[in-house]
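**Q** Pasting a predicted model and its sequence here:
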Amino acid sequence: MDLSQAVWKKSSRSGDSGGNCVEVAGNLPGVIAVRDSKDPGGPALLFTPGEWNAFLGGVRDGEFDL
């Protein structure tokens, strides 16, 4: 998939010190792209909007809390 038009966003809680951050692009038709902010030219994971919403719901519900 061509991600050249992706508008990448990083969490405002990430700060500017590098760290372990992901960026998300939600402006592409039919896909949500996720990449490592330290490797913007590297691979991206692609999710359908339904998959992404299910993931976000799990985060909100604490399914991934350790």
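**A** Yep, it's here. Residues are numbered from 1 along each chain as shown.

**Q** contacts, neighbours, all on C-alpha from now
**A** Will do.

**Q** how about the strands in the chain?
**A** 8-10, 22-25, 32-36, 44-47 (DSSP state E).

**Q** Pipe those strands into a markdown table and attach mean neighbour count and distance to Glu63 per row.
**A** Below are the strands of the chain laid out as a markdown table (neighbours: other Cα atoms under 10 Å; distance: least, Cα to Cα, whole Å):
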| stretch | mean neighbour count | distance to Glu63 |
| --- | --- | --- |
| strand 8-10 | 15 | 22 |
| strand 22-25 | 19 | 19 |
| strand 32-36 | 20 | 20 |
| strand 44-47 | 16 | 19 |
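
**Q** closest to Phe64 out of those?
**A** Within the strands of the chain, the stretch nearest Phe64 is strand 22-25; the backing value is 16.6 Å (Cα to Cα).

**Q** Second structure follows, compare the two:
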Amino acid sequence: MAEAQDEEVRARKEREKNELYALDISGVAWQSAPGTEAHEERVEIAYLPEGAVAMRSSLAPETVLRYTKAEWDAFVLGARDGEFDLEPAPHNGGVPAADSSE
């Protein structure tokens, strides 16, 4: 029974992702963090229907990632909780790269 439910969830997620990537987003309004110059690389996001989000780099606008509302919410909560904080790399003695020349 649990296996059938897992398969059902996988199929639903696949269907949602396919629908999300089928959306025409040519007219969406892209937003980025304030204070960046037009020539600087920055992350841009656009809000899509049903809480979904599209994300791209300003220097590679043709490559767009799309996230369902659930995926985006999980990402934002994880970022706020520090899940993506970078740890010092062990190959340089545990010193952050910016401080390694000191």
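**A** Arrived safely. No experiment lies behind these values; they were computed from the predicted model shown.

**Q** Reformat the strands of structure 1 into TSV and put distance to Ala54 of structure 1 next to each item.
**A** Formatted as TSV, those follow (distance: least, Cα to Cα, whole Å):
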stretch	distance to Ala54 of structure 1
strand 8-10	19
strand 22-25	15
strand 32-36	12
strand 44-47	10
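
**Q** Between the ones you listed, which one is closest to Arg60 of structure 1.
**A** The minimum distance between Arg60 of structure 1 and the strands of structure 1 falls on strand 22-25, with 17.1 Å, by Cα to Cα.

**Q** and the closest one, which stretch of structure 2?
**A** Using TM-score structural alignment, the residues of structure 2 aligned to strand 22-25 of structure 1 are 43-46.

**Q** post-alignment, that stretch versus structure 1, mean distance?
**A** Once fitted to structure 1, stretch 43-46 of structure 2 is off its aligned match by 0.4 Å on average (mean Cα distance after the TM-score superposition for structure 1).

**Q** Between the strands of structure 1, which one is closest to Asp65 of structure 1.
**A** Closest to Asp65 of structure 1 of the strands of structure 1, according to Cα to Cα: strand 22-25, at 18.0 Å.

**Q** Give me the neighbour count for Trp72 of structure 2.
**A** Using other Cα atoms under 10 Å, Trp72 of structure 2 has 16 neighbouring residues.

**Q** quick one: what's aligned to it in structure 1?
**A** By TM-score structural alignment, Trp72 of structure 2 lines up with Trp52.
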